[in-house]
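In: Have a look at this prediction, sequence included:
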Amino acid sequence: MSIYSDRLAALRQQLAAQGLDGFVVPLTDEHMSEYVGSYAHRLAWLTGFEGSAGSAAVLADKAAMFTDGRYTLQVRQQVDAADWSYQSVPETNVTDWLKAEAPAGARIGYDPWLHRKDWVERTRQVLKDKNAELVAVEANPIDAVWSDRPDRSKAALIVHPERFAGRSSADKRQAVADWLSEQGADAAVLAALDSIAWTFNLRGSDVSNTPVALAFALVHSDGTADLFVEGEKVTAEVRQHLGNGVRLHERAAFEAMLGELGGKTVAVDPERSVAAISEALEKAGAKIIALRDPTVLPRAIKNEAEIAGQRASQERDGAAMVRFLKWVEQTDGLDELKASDRLEAIRREDPTLKDLSFSSISAFGGNAASPHYHSTEKSNVPFRPGSLYLIDSGGQYEDGTTDITRTVAVGEPSEEMRERFTRVLQGHIAIDTAIFPKGTRGGQLDSFARRPLWEAGLDYAHGTGHGVGSFLSVHEGPQRIAPTGGAYAGGDEPLQAGMILSNEPGYYKEGEYGIRIENLVLVVPVEVAGADKELLGFETLTFAPIDRRLIMVDLLSPRERTWLNDYHAEVVRRIGPRLGAEDKAWLEEACAPL
């Protein structure tokens, strides 16, 4: 038996001891986070799956892993088919699988601090219909058998200076207070870690790749707030920064404080809060109004200080990428891990870098056909001529968050690779040059990127763009460029000036290669003579060469050729002065006009 088979067996024994016939294991934490601290990596510990999205369901005699199209290959490489069946989302989901597989009379456990209320209600009803029961556990059974589970981070909070934040914490809290008054509410629960970091102008290092601290908060209609965070994480500087308007409590006191809100009207975001929060408020007799976290939209619409920081950090990051791409082209004997380690080392020469913004996707050949592949010692492969290398990476700088993907030829690429790379580039250009009326949703733009691929009977199984934070989460809502239905739905938010998104169409041929071209873009007002509507478009923020060796020039329209030549000229103008003579000469050659 493998170590993961042993762990699954141990979990089943623990479930029996707790009187349960099954258990659901999501990949999240008490804050509905995408990236979680090591203490919350229960799914990876149990199954071996290292992707950033997925869930599992365990019964006494069977178990299932649920992942979407981004992880179709990865889940089969990392999770043992002898123990787990592979379930594809959205074709199925945990609730549907339990409906089909859980025996009548079964007691299925769930951790109320790891699931949304709507999931609990829907799953409870489905199980009730087949005479089974969904049972909230007081103690997560995985924690009982995970003997070396890491402790939560004890790292100190960090003050995020107003010169980068652009607004004071007091100003942000007052805006929430004004919103609460408009809604007739007394308080708002902030459970999302990036919302708390943004509201209080604080950052942390409790979660890999995302500069946040483990905390909960209540913001009240008088502009004051209660912040729940481990006391040992609060420095004198942080206390002074927060001032008298913020009352500090231990993180463990949060649930008890919810119990004291009886008779109050409390705004709770059902998407960003776990079921346990609503259950505690309901038990206390509070009136809950389900509304989106009031900091989400203001956080997404960057102010001038945040935009300036993003532009500056992107240029520094672009210089690091140029040095890396030159090194890749000129270095023999590379493999995926050597390459990603080198890029990280170059980035870390910048003293303003605080972390990577995610674990780099350094993927060669067939590994790049998995969009969210993560190279390990086991999966690492050497570069060989005649294929493609894809590097998707980014940095967390004190003034901005970056995310860039480049695909480069290693040796002589095939004509098919060049043709499909060019179609991906055409989709990228279509998004970058889009002009659209105010009020347009990201979902309305998504097909712009796919059309060149669709015309050849091709597509890609992920969204085209996600929001990006300001020294915060590299995946930030609510804005997205994505289909309005299916696994990658979420493109329903109207785009507004100040939002930052990625532009990253791709193509993936299973077992052979993957292609993606990603820049970040800023939504900006656009003036068009004679227009009778307010118009928006995109300002490119990311500057690094696009591999001309992979472009079929004859496929490009004159407008597309002009875009690429103009873009490369801007790369040289912005990044060239940040480089030494040899690196600059290489950049000028890489960006020569078509």
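Out: Looks like it arrived, so ask away. Numbering: from 1, shown residues only.
In: from here on, contacts and neighbour counts on C-alpha atoms
Out: Will do.
In: quick one, helices of the stretch 351-500 of the chain?
Out: 415-432, 442-454 (DSSP state H, counting those that start in this stretch).
In: Also the stretch 101-250 of the chain?
Out: Using DSSP H, counting those that start in this stretch, helices in the stretch 101-250 of the chain cover 117-129, 141-145, 162-165, 169-183, 193-200, 236-242.
In: which of these is buried the deepest?
Out: Most buried of the helices of the stretch 101-250 of the chain, by mean neighbour count (mean count of other C-alpha atoms under 10 Å): helix 193-200, with a mean of 25.
In: tell me what that helix is packed against?
Out: helix 169-183, strand 216-220, helix 296-300 (3 or more C-alpha pairs under 8 Å, 6 or more residues apart in numbering; DSSP states H and E).
In: Can you lay out the helices of the stretch 351-500 of the chain as a markdown table showing distance to Gly537?
Out: Converted to a markdown table, the helices of the stretch 351-500 of the chain look like this (distance: least, C-alpha to C-alpha, whole Å):
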| stretch | distance to Gly537 |
| --- | --- |
| helix 415-432 | 8 |
| helix 442-454 | 11 |
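In: Quick check: which of these is nearest to Val528?
Out: helix 415-432 (16.4 Å; C-alpha to C-alpha).
In: counting contacts, what elements does that closest one pack onto?
Out: With contacts defined as 3+ C-alpha pairs under 8 Å, 6+ apart, the packing partners of helix 415-432 are helix 442-454, strand 500-503, strand 506-509, strand 513-516, strand 535-540, helix 558-575.
In: CSV for these, including distance to Arg149?
Out: Formatted as CSV, the helices and strands packed on helix 415-432 follow (distance: least, C-alpha to C-alpha, whole Å):
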stretch, distance to Arg149
helix 442-454, 40
strand 500-503, 35
strand 506-509, 36
strand 513-516, 35
strand 535-540, 43
helix 558-575, 44
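In: which one of these is the most hemmed in?
Out: Highest mean neighbour count among those (mean count of other C-alpha under 10 Å): strand 500-503, with a mean of 31.
In: now that one, how far from the centre of its chain.
Out: 12 Å (C-alpha atoms, centre = their mean, to the nearest Å).
In: Next one for the comparison:
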Amino acid sequence: MFQSFDAQSSPAQGPARLDDLRAQMQAAGVDAFLVPRADAHQGEYVAARDARLRWLTGFSGSAGFCVVLQDRAGVFIDGRYRVQVLAEVAACYTPVHWPEVQLADWLHDARPAGAVLGYDPWLHSVDEIAKLRTALPAWELRAVDNLVDRIWQDQPAPPDAPFTLQPLEFAGEDHAAKRARLAQALAADACLLTLPDSIAWLLNIRGSDIPRNPVPQGFAILHRTGAVTLFAHAGKADGITDHLGPDVTLRDMADFLPDLQEMTGAVQIDPKTCPDLLATRLAAAQILHAPDPCILPKACKNATEIAGARAAHDRDAVAMVRFLAWLDATSPQGGLSEIDVVRALESFRRATGALRDISFETICGSGPNAAIVHYRVSEASNRKLGQDALLLVDSGGQYQDGTTDITRTIAIGTPTATHRACYTRVLQGMIAISRIRFPRGLGGQHLDALARAPLWLAGMDYDHGTGHGVGSYLSVHEGPQGISRRSEVALQEGMILSNEPGYYRAGDFGIRIENLIVTIKAPPLPKADARDMLAFETLTSVPFDRRLIDVDLLTVAERDWIDRYHADTLATVGPRLDHASLAWLVAACAPL
């Protein structure tokens, strides 16, 4: 429910561990060594065994990497983590603003040509290493054993949880049909799959190898015939053999690399996600580069998955409304801490009787902690909820029919005029995305500015994307779709995304408002051109904090949208509530 920064990840451990790593670098004959936040499957999330970046540096963010030389060590982080990293890493590490500063440029300045950069080929993709070789032509890039593993004496064991099945009633398409459909479109004799969520989706299976993400760790080969070879550690797939059937062959993980070496013919890999090591083991095959064939079909949810998402969000909304009613009743009494709030929220979700897990570690920041975009409360950082301050709560649930993610910013006590003005501008940006109709073929990069425009007009902005894709009882962050300046993938029907603009004032407060939306074909308009247009349906039904809305800043259309949203929320959630929670919701959803 909350993070405890013990000796495994304490910044105090950083200097000694850095010295130990440098000794291993000398022994290996490398001048620099890369420590990414990655595992052999190249997904966003890692198991405890693979949390090398956090173990070495103390940095707990979900993206970033470290590069270590004998005289310096840089921790590369993007805009989401520039406040957080300062509190988590020791002074022996220098935070580097990435992607503004690229690794190759930093290394050019740090070390003369001819140096050796060591890397673990399991933890870096084919594309990543190829780009580094191009950017560092005077350096030698050398694949080596993982040097962090050499010094991590109490490194956790690999995950050993058994795989489970995702029934057809939630998946909406059996895995035989998926395998046949994707195999028919292959440009090669076989395709190597490394992403756990791709394998989970393709075979309608799930797991618990990654905290908060119901994915199974393994590798798979999809053959042109539609058959699949699934590689997993011994015993993990024993309970799903009947579900997999005769066209899915189970192999032990120890057989994976030898089997790759024996493959011939054309083999398709995704260079963005395939570990560099695996490409070198396909020496007898003709390697073709193409996107992971599961990624786009997985992103476009079928009718069953969308119905499940609606049901999951309605269920989750009941828990959220009960939580917000409790918070409004309890916070004036004083004494509540961030950890108290996290525990209470999870208890309301568990009371639904359907929660499998939370979908990520809850972000619950009061006052200045809310200005840390991906803040996770710990025993050390835990704050009491201050009066006349803002509380930002970003949370979600994993239900077998869907994955939820919602952020609400709540006034504790009386908000200031600045709080209300900033909150309203963030809300206006969220409404702009919610209302937009757009031509088919556009990507999230074309929509991102709509969410920022109200903030830009006031000289404000935020340093994260406006939205990410969301899985169906899978990862809460799912590609390839998104709403950001970098998201070029065309949006399609069935894609679920977050809609979450924000504003953060370091050392003072943070604001984020998030709903989940699903891409739909836009309803026809009278007298409109016959253009093929898309729109968004909002899945989340939880009220905004009316105390933070400056009505004078809203247009008539924005005010009407909020009133309709609140009326729909009351109609959807109200009948499922107890008397006290319903009374709170009626007041929260009153027309502006």
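Out: That came in fine, so what should we check first? These numbers come from a predicted model, not from an experiment.
In: ok, back up a step: nearest to Gly463 of structure 1, out of the helices of the stretch 101-250 of structure 1?
Out: Of all the helices of the stretch 101-250 of structure 1, helix 193-200 comes closest under C-alpha to C-alpha, at 21.7 Å.
In: hang on, the earlier thing: and the helices and strands packed on helix 415-432 of structure 1: which comes nearest Glu476 of structure 1?
Out: strand 500-503 (8.7 Å).
In: What range does that closest one cover in structure 2?
Out: Residues 496-499 of structure 2 are where strand 500-503 of structure 1 aligns, with TM-score structural alignment as the criterion.
In: contact partners of the matching stretch?
Out: 299-301, 405, 430, 433-434, 466-471, 481-483, 513-519 (C-alpha atoms under 8 Å, 6 or more residues apart in numbering).
In: Repeat that for stretch 420-436 of structure 1.
Out: By C-alpha under 8 Å, 6+ apart, stretch 420-436 of structure 1 touches 445, 448-453, 503-507, 515-518, 521, 526, 535-540, 550-552, 555-556, 560, 563.
In: Turn the helices and strands packed on helix 193-200 of structure 1 into CSV, including distance to Glu419 of structure 1.
Out: Listed next are these as CSV, based on distance: least, C-alpha to C-alpha, whole Å:
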stretch, distance to Glu419 of structure 1
helix 169-183, 49
strand 216-220, 50
helix 296-300, 36
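In: Which position in structure 1 pairs with His579 of structure 2?
Out: For His579 of structure 2, the residue aligned by TM-score structural alignment is Ala581.
In: show me where the stretch 351-500 of structure 1 has strands.
Out: In the stretch 351-500 of structure 1, the strands defined using DSSP state E, counting those that start in this stretch lie at 353-356, 361-364, 387-393, 395-397, 400-401, 404-410, 436-437, 465-467, 476-481, 500-503.
In: tell me the most buried of those strands?
Out: Each of the strands of the stretch 351-500 of structure 1 was scored by mean neighbour count; the highest is strand 500-503, a mean of 31, by mean count of other C-alpha under 10 Å.
In: average gap between that one and structure 2?
Out: With mean C-alpha distance after the TM-score superposition for structure 1, strand 500-503 of structure 1 departs from structure 2 by a mean of 0.5 Å once superposed.
In: Show me which helix runs longest in structure 1.
Out: helix 304-330 (DSSP state H).
In: Mean distance between that helix and structure 2 after superposition?
Out: Averaged out, helix 304-330 of structure 1 is 0.7 Å away (mean C-alpha distance after the TM-score superposition for structure 1).
In: And that helix, what does it pack against?
Out: Using 3+ C-alpha pairs under 8 Å, 6+ apart: helix 304-330 of structure 1 touches helix 162-165, helix 336-347, strand 400-401, helix 558-575, helix 581-590.
In: returning to what we had before: nearest to Phe358 of structure 1, of the helices of the stretch 101-250 of structure 1?
Out: Nearest to Phe358 of structure 1, of all the helices of the stretch 101-250 of structure 1, is helix 193-200, at 15.1 Å by C-alpha to C-alpha.
In: Find me the equivalent region of the closest one in structure 2.
Out: Using TM-score structural alignment, helix 193-200 of structure 1 pairs with 196-203 in structure 2.
In: Could you look up the SS state of Ala57 of structure 1?
Out: Secondary structure, DSSP: H, G, I helix; E, B strand; the rest coil: Ala57 of structure 1 is strand.
In: residue in structure 2 matching it?
Out: Aligned partner of Ala57 of structure 1 by TM-score structural alignment: Val67.
In: Name the nearest residue to that match, ignoring sequence neighbours.
Out: Leu34 (4.6 Å; C-alpha to C-alpha, 6 or more residues apart in numbering).
In: aligned partner of the one you found in structure 1?
Out: Under the alignment (TM-score structural alignment), Leu34 of structure 2 pairs with Val24 in structure 1.
In: for that match, what are its contacts?
Out: Applying C-alpha under 8 Å, 6+ apart to Val24 of structure 1 gives the contacts 55-58, 94, 108-111.
In: give me the element it is part of.
Out: strand 22-26 (DSSP states H and E).
In: Could you tell me where whichever helix or strand comes after that strand falls in structure 2?
Out: Under the assignment DSSP H and E, the closest C-terminal helix or strand after strand 22-26 of structure 1 is helix 42-47. Under the alignment (TM-score structural alignment), helix 42-47 of structure 1 falls on residues 52-57 in structure 2.
In: Name the SS class of the residue lying farthest from the centre of structure 1, please.
Out: Relative to the mean C-alpha coordinate of structure 1, counting by C-alpha atoms, centre = their mean, the farthest residue is Gly530 (39.3 Å). Of the three states, Gly530 of structure 1 takes coil according to three-state DSSP.
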